[in-house]
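Asks: would you be able to build a 3D model of this:
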Amino acid sequence: MKALLLMAALLAGSVMAAGIDVLESGPDGMTLSLETPAPVFGLTQLSGGFYATIAVEGAENLAQTGLPRLPVYRMWIEVPIGAEVRTSVTIARTGTFDVPGGSPVEPGLPSVPKSEPRGSCILEFDPSVYIEGQAWPCEWVRVVDAGMMRGRHLALVEVLPVRWNPSTRTVDVLSGAEIRLDFEGGDLARTFSEADRMAADGFERLLSSTVENYGTFESFDGTDSPMGAYLVIVHPDFYATAMSEFVTWKTRSGWPVTMVSTAETGGTAEQIEAYIINALQNWPEPPQYVLLVGDTGFIPGNTATAYSGVTDLYYVCLPDGGWMPDAFIGRFSVQNAGQAVLMAQRLVEYEQWGYSGSGAWLQSTGWIASNDNSGISEGTHNYCIDTYCTPLGYTADKLYPVTYGASAEDVVAAVNEGESMLTFSGHGSQTSWGDMAFGSSDFNQPDNEDMFPGVISHACLTGEYATGTCWAETWTRTPGRGGLWFWGSVPSTYWDEDDIQQRGEYDYFLGQDIFWSMGFLNGGKLALYAYYSGGGSVKYYFEGYNLMGDPSAEMWTWIPAGGIPMTMNVTHPSSISGSGPVTVTVAGALDDAIVCLWKGDEVYERGWTSGGSATFYVEPETTGTMLVTVRRHDWKPYLGTITVNGTGTGEGPGGPVPLSISCPNPMTSGGALTVTGSGAVSVEVFDLSGRIVARPFQGEMDGTMSVGIDTGGLASGVYFARVVSGDSSASARMTVIR
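Replies: Here you go, the predicted structure:
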């Protein structure tokens, strides 16, 4: 492809930041500003013809087959459940430019499967634009309704600032404008309540990294949100003993685990799906992670709709008509209890750093490219390496057959030396990577015990877990070698879609610090959705790529200054005499360590540190041992104990009851605040400007009490309720709607 770049004349006006910015946002809508720099024209050759390319700083280009590939600014937003988004544009400045040479604008190319050369596609053209000469797009702004994800109604806003006029061979540029997005209709009360009910730390961090107006309908963020629960569904053959270590570790990590057998859920896909959907809809703490234990001979795959085959996606999609996941799902695709124990132990040892050696191997990443169309696969790898890995101090093993003559032997050697991540882009089959003939029959060669990478396989069929022992299963359930988890596709895949998804995965992983497996892997799917405006093969990809492994697996990431793993300095009481507050302090931490106290069915408290410490009020019913766990990213987990010497009111740590306050969200005409504390306290309500608008309680308290509040005199909006006692305070967000 040849490109001849021609710079257009500069638009009039001062130079401002390119793209769209949020001017204001609220429950009723958003106001955006648009600044579009001068377009850059080029020329490209496709199927023997010449077409104009148009680029704008900070913008992507549309990728819809047959429509002009014009610049687009995109933004994910959250809207009220059931609402529609009405758009209006107040134009500030426009400009008109001739298309150099009068060439037609390049069209969006059809998807090309990896079984064919990338350039083999037949061009398609929208007749209303390319034959009838209709100007396109008709509207400057469009909104794609993406449906529901984890109790949030998502939409993709696309601003198209360049309009092509085929009949005059010109483009109109919307160089400056104010854009209004009005949320019409919908159920605000349900929107607030569902956001709170479904809040879970992993999804909050993913959503807050993605959604521009995140926080409008949430009372939590990724540092103070509930942890969410963990649901493990196991075939009876593996239920009794195979998963006990895994369940214990995940419970200690802060997720209350429910493990059930398919004897309880039912063994068909429909019965398993119904059980999970009921948990998402009705459990007080809906699971945010779901793990299926057993291959399809024990736990069937669900049914895909975009291809003929299996998918696990629809096990975790609520019946709202969409296909965005409402929980993170993975599978231990095992055939016997021994394989289940192996996969569970591999994960626990990795996260606890139960290794004797250093973590130096985590600095290395491996990248395997294809033989044909190597410009695409190598180009994508190089982009991820240069953009995300090299700046963080990672090294890269470029296992490229074309550029460096890499072979399967080179891949084995690199894996045996240790790779933190191994990413493949090319051809595959159910049992192999095809570009260097590396398959199941060769898998006796790797020897990477205690150095297990996350494996991303952008290739056809390598995740086809309904057939025999697929390549994904070979990597994850073979003793002494393989990967921590494997991300692969059930059906055949496409060149461009694999490229876009991989870039998105690494953007969320190392660019946006989403460190757990299904967090950044789902981020790649969101990037794919945005790039193709929710159309094309997007649904096919959402269904097709499945995880063989733990969806909550937290990946170690390289830290040049400190190495991996670092060791925490944690202090807490060695013993307590009964009920009372327990403070756990993590030296050097701020709000980034998760602390969990666990004593059977008597005590289960967990939460994030605030200023380096976390305090919990515990009420053990018996003497014995209480487990203390502290996790902080890239630090070796702290595993300690507190001896419980007595029950009742303790004399150990002593001190006042920790302050806390919570409230129902949203509030309409009134409600009650739940306040915990001791001594003289004051409960206040203030608006976003800091003005106190109510003081519903002042006085003495000891323990927990309800404080009524009348919101009749308050306007709709966001407020904060605060309890103050001496130098201590606690607050909670409160939303009032009319």
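
Asks: please make it C-alpha for all contacts and neighbour counts, starting now.
Replies: Will do.

Asks: which helix or which strand is home to residue 526?
Replies: Taking DSSP states H and E as the definition, residue 526 sits inside helix 517-531.

Asks: same check, this time on residue 347
Replies: In the assignment (DSSP H and E), residue 347 maps to helix 337-352.

Asks: elements contacting that helix?
Replies: helix 236-239, helix 244-252, helix 471-477, strand 635-644 (3 or more C-alpha pairs under 8 Å, 6 or more residues apart in numbering; DSSP states H and E).

Asks: now the angle between helix 337-352 and the longest one, please.
Replies: The one in question is strand 635-644. 100 degrees (axes from the mean of the first three to the mean of the last three C-alpha atoms, to 10 degrees).

Asks: just give me how far strand 635-644 sits from the chain centre.
Replies: Here strand 635-644 is found 29 Å from its chain centre; the criterion is C-alpha atoms, centre = their mean, to the nearest Å.

Asks: what do you get for the first one?
Replies: In terms of C-alpha atoms, centre = their mean, the gap separating the centre of helix 236-239 from the centre of its chain is 30 Å.

Asks: what sits closest to residue 301 if chain neighbours are left out?
Replies: residue 310 (5.1 Å; C-alpha to C-alpha, 6 or more residues apart in numbering).

Asks: quick one more, to check against the first:
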Amino acid sequence: MIHKTTPNGLLAIFATILFLVAPMLSFSQSATPKKTAISLVSDNGEATVMKFDAGAMGQKTVSTPAGEALVITMDDGTPILKKGFPDLPKLTASIIIPDEKNMQVTVTESSYTDFENVLVAPSKGSFKRDVKPSDVPYEYGTAYQEDAFFPKDIAEMRDPYILRDFRGQTVIVYPFQYNAVTKTLRVYSEITVTVSPKEKGEAINVLKRHVNSDKIATEFQNVYSSQFLNYGSDIRYDHMEEEGNMLIISYGTFMDEMQPFVDWKRQRGMPVEMVDIATVGNTKTAIKSYVANYYNTNGLTFLLLVGDESQVKTSSTNAGDSDNDYGFISGNDHYQEIFVGRFSAQTGTEVTTQVNRIIAYEKTPVDDNYFSKGICMASNEGANIGDDGEADYEHEDLIREQLLGYTYTEVAELFDGTHGNVDAPGNPSDNMLRDLVNAGAGIIQYTGHGSTTSLGTTGFNNSDVGTLTNTTKWPFIWVVGCSVGDFRTTTCFAESWARATSNGQPTGALSSFMSTILQSWAEPMEAQDEINLILTESYVNKINRTFGGLSINGCFSMNDKYGNNGNEMTDTWIIFGDPSLVVRTAQPTSMAVSHNPTINPASSTFSVACDVENALAVLTVNGTILATAKVSAGNAYLSFDALANEDPLTLTITGFNKSPYIATISVEQSSGSHVLGDVYDVPGHFPALADHLGTIKYSTTLIDLGQEPKGISPDANNLFSTGIAVYPNPFDQITSISYYVAADAAVTVVLYDQSGREIKRLVNNEMQVAGSYQLTFDGTSLPVGAYFCQVIIDGKPQVEKLFIAR
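Replies: Presented below is the predicted three-dimensional model:
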């Protein structure tokens, strides 16, 4: 351990902070403050080593009964919030731990500096937003009479939790310790810890794995990347990625209105099952049991409840009413295994409103760039008490900057008070918000006060929502505010946005995240920070696109950082809308897609060329999912069992900020051969090419669509039994080259221009097993004209002509 003690005077901390420790306190920061870095040193499946490098620290001076005192903050830190104890920040990170072992954390290395004669203010603790921070006094507790450092230990862990496929645990590190009697502030610049199994002690929240637990839903793979520091390096288990599924529990009368929603979700690749609440039983115990059994039997990613509270009961925890409680399935913790949402409706018409809004947003987005416009709203309160020590408006101003640094082009400020920038003087009104929403906003963020039927800032209420006319321009909304989602006994503010219409057309919002109880000041601000950091891709390899995934990822971060205080907020924050909604942050653009317009009923594969990596391609027939595949290296390969009939297929491709591509694929049984090429005498027509390809005479390429490819009809001197297919042909940029290998053989595939010059070697004498193959050729950089593809299988060449036309 390295340490030093610094007396009164001008102090350097972390090479970026200067302190003047005296009755009047001040500091200055460099233009580029150091960022906190939490890094994984090693992970062998049992023990994990982590390093915490403390970033820039800050201080604010507050008046207390003992005089002027410091409130300490730091980059990426969150306050301990222990009332009456020194107000100091902490750092946290979650890791994957072994399924059934009791773990311990050990500090293996640290470096600190002591600063003397420093008065640190006591924390006011955690309290709800119906209490004004200025009304809560600073009270010096018992820690200020003890000649000892607080916190006692610089590292500890919260209880283990189960998050679906993994058992996790949060490590807490305290970069600051304070001895109130000696007035010594100890500041750590770096701390390295090791988390390892204990030899003794009973483990809690152990994870019992299912036999078929080798697949991870795509949405949760994204969550794990954000949640666990060691997820990418975890060597405990091998997993495959799969698309998530949805269970809908609906009030029986609403099931017909929900069917278009079910059909669309299946068309875009999500397995969906809908059940009547009468089958489940309309009690929270029955619903919770049914969902847990379904999860354990079928796997489950999204749960959608359809109906108001009396029609489909909400659950509850000690914190209050909680739909999220249905997602707490494995372990005794507050980390959900599934994403839960609700279409709150009292009539079939209100269900249809929510269904139509979601389908239109995902399937047929309007050509109006409202998607990249946003609104940030905030109160004028919370200074020194909010997360990161921020007032509400400071917090929202930072979110606004994040959005503008991403894909958003305009983000309005509606802040109470006068704060400069683009914030107008005075307090914003309900008319200001109404005009912005009607003009088009893709996202709305709020931090402030609220009630069951209104927002504090602007005063916007249920009646105002009813006057909206944004019939094709719907935002998604995240609210930090009290009781705006308290829907059990009245029509709450969140429900008014979900049910809103104008002349029978949906207005209001797509999905919103609003609380059933009074929210606290700091804790939900942390969740909102994390939501926006992930939304704007501020992390490397931490991306989430669904409203449910974004919202709950934020809650997980809040749980990590604030423990039980965060758990209360997680329990009672409700998604009013579709948790699987794929959000848009910019005007959707088209994808370049090419594929065969028909398919042979005997086929079991179908290929698609697409210019959007990771776009999801889906084949469905009569509302049933046939196959799904992600686009990789410009292609998606869909595999399925032989078709049962000749009903047409639907191909649907979706991607982030892309308009869906939808096409009908005809199923055709051919009794003869189709022409895929022309007759060439290569030496006679292209003498230069003959030097490379040899003297090859061949006739038309013939493929019998009713059977396996029979190949090119050769002359007697060039006998081979495979064929080449090029689609599309002609093409302007990208085409697919398919060929068939009858038996294991060495294969070479080369592209030439008309002069015989080699353009590209796609396969170079590789051994390939018998079967069908498909390659992608990108001719974007080539001029228009004719080219030749030579495929040599087991020493036997064949040639197909390609045409680039623009």
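
Asks: in the second structure, point out the residues matching the helix holding residue 347 of the first structure.
Replies: Using TM-score structural alignment, helix 337-352 of the first structure lines up with residues 348-363 of the second structure.

Asks: what of stretch 247-266 of the first structure?
Replies: Against the second structure, the aligned range for stretch 247-266 of the first structure is residues 262-281 (TM-score structural alignment).

Asks: can you give me the buried ones in that stretch?
Replies: Of all the residues in stretch 262-281 of the second structure, those buried under the rule 16 or more other C-alpha atoms under 10 Å are 262-272, 274, 276-277, 280.

Asks: cool, and stretch 503-511 of the first structure?
Replies: 503-511.

Asks: quick one: end-to-end distance for stretch 361-381 of the first structure.
Replies: 20 Å (C-alpha to C-alpha, to the nearest Å).

Asks: would you mark the buried spots in it?
Replies: 361-374, 376-378, 380-381.

Asks: now do stretch 672-685 of the first structure
Replies: Quick answer for stretch 672-685 of the first structure (16+ other C-alpha under 10 Å): 673, 675-678, 681-685.

Asks: the stretch 651-800 of the second structure: helices as residue ranges?
Replies: Assigned by DSSP state H, counting those that start in this stretch, the stretch 651-800 of the second structure shows helices spanning 682-685, 687-693.

Asks: got these as JSON lines, with mean neighbour count columns?
Replies: As requested, the helices of the stretch 651-800 of the second structure are exported to JSON lines (neighbours: other C-alpha atoms under 10 Å):
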{"stretch": "helix 682-685", "mean neighbour count": "14"}
{"stretch": "helix 687-693", "mean neighbour count": "16"}
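
Asks: out of those helices, nearest to residue 121 of the second structure?
Replies: helix 687-693 (83.2 Å; C-alpha to C-alpha).

Asks: for residue 661 of the first structure, give me its contacts.
Replies: Residues near residue 661 of the first structure by C-alpha atoms under 8 Å, 6 or more residues apart in numbering: 673-676, 721-723, 730-732.

Asks: try it again at 6 Å.
Replies: By C-alpha atoms under 6 Å, 6 or more residues apart in numbering, the contact list for residue 661 of the first structure reads 674-675.

Asks: which stretch of helix or strand covers it?
Replies: strand 660-662.

Asks: circling back: please identify the most buried of the helices and strands packed on helix 337-352 of the first structure.
Replies: For those, the largest average neighbour count (mean count of other C-alpha atoms under 10 Å) is found in helix 471-477, namely a mean of 25.

Asks: what's the helix holding residue 526 of the first structure aligned against in the second structure?
Replies: Aligning helix 517-531 of the first structure against the second structure (TM-score structural alignment) gives residues 547-561.

Asks: so how far is residue 517 of the second structure from the spatially most central residue of the second structure?
Replies: Central residue of the second structure (C-alpha atoms, centre = their mean): residue 544, 1.1 Å from the mean position. Applying C-alpha to C-alpha, the value for residue 544 of the second structure to residue 517 of the second structure is 27 Å.

Asks: same question for residue 64 of the second structure.
Replies: 31 Å.

Asks: how about residue 134 of the first structure, what's its partner in the second structure?
Replies: By TM-score structural alignment, residue 134 of the first structure lines up with residue 148 in the second structure.

Asks: ranges for the helices of the second structure?
Replies: 218-227, 255-267, 277-280, 284-298, 348-363, 392-404, 430-439, 462-465, 493-499, 523-535, 547-562, 564-572, 682-685, 687-693 (DSSP state H).

Asks: any idea how far the second one is from the middle of the chain?
Replies: The gap between where helix 255-267 of the second structure is centred and where its chain is centred comes out at 23 Å by C-alpha atoms, centre = their mean.

Asks: and the third one, by the same measure?
Replies: When distances are taken as C-alpha atoms, centre = their mean, helix 277-280 of the second structure is centred 31 Å away from the chain's centroid.

Asks: how many neighbouring residues does residue 360 of the second structure have?
Replies: 12 (other C-alpha atoms under 10 Å).

Asks: mind listing what's buried in stretch 502-516 of the second structure?
Replies: Under 16+ other C-alpha under 10 Å, the buried positions of stretch 502-516 of the second structure are 506-516.

Asks: from residue 656 of the first structure, how far off is residue 645 of the first structure?
Replies: 20 Å.

Asks: the match of helix 517-531 of the first structure vs the first structure, average offset?
Replies: Taken over the aligned residues, the distance from stretch 547-561 of the second structure to the first structure averages 1.7 Å (mean C-alpha distance after the TM-score superposition for the first structure).

Asks: buried stuff in that stretch?
Replies: Neighbour-count burial for stretch 547-561 of the second structure, counted by 16+ other C-alpha under 10 Å, picks out 547-561.

Asks: what comes into contact with that stretch?
Replies: Stretch 547-561 of the second structure is touched from outside by 92, 170, 339, 526-527, 530-531, 544, 566-567, 570, 579, 581, with contacts defined as C-alpha under 6 Å, 6+ apart.

Asks: now, among those, which is nearest to residue 111 of the second structure?
Replies: Set against residue 111 of the second structure, the nearest of these by C-alpha to C-alpha is residue 92 (18.0 Å).

Asks: what number of residues are in the vicinity of that closest one?
Replies: Residue 92 of the second structure, neighbours per other C-alpha under 10 Å, totals 22.

Asks: distance check, the aligned partner of it in the first structure against residue 635 of the first structure.
Replies: Under the alignment by TM-score structural alignment, residue 92 of the second structure pairs with residue 74 in the first structure. Going from residue 74 of the first structure to residue 635 of the first structure by C-alpha to C-alpha gives 36 Å.
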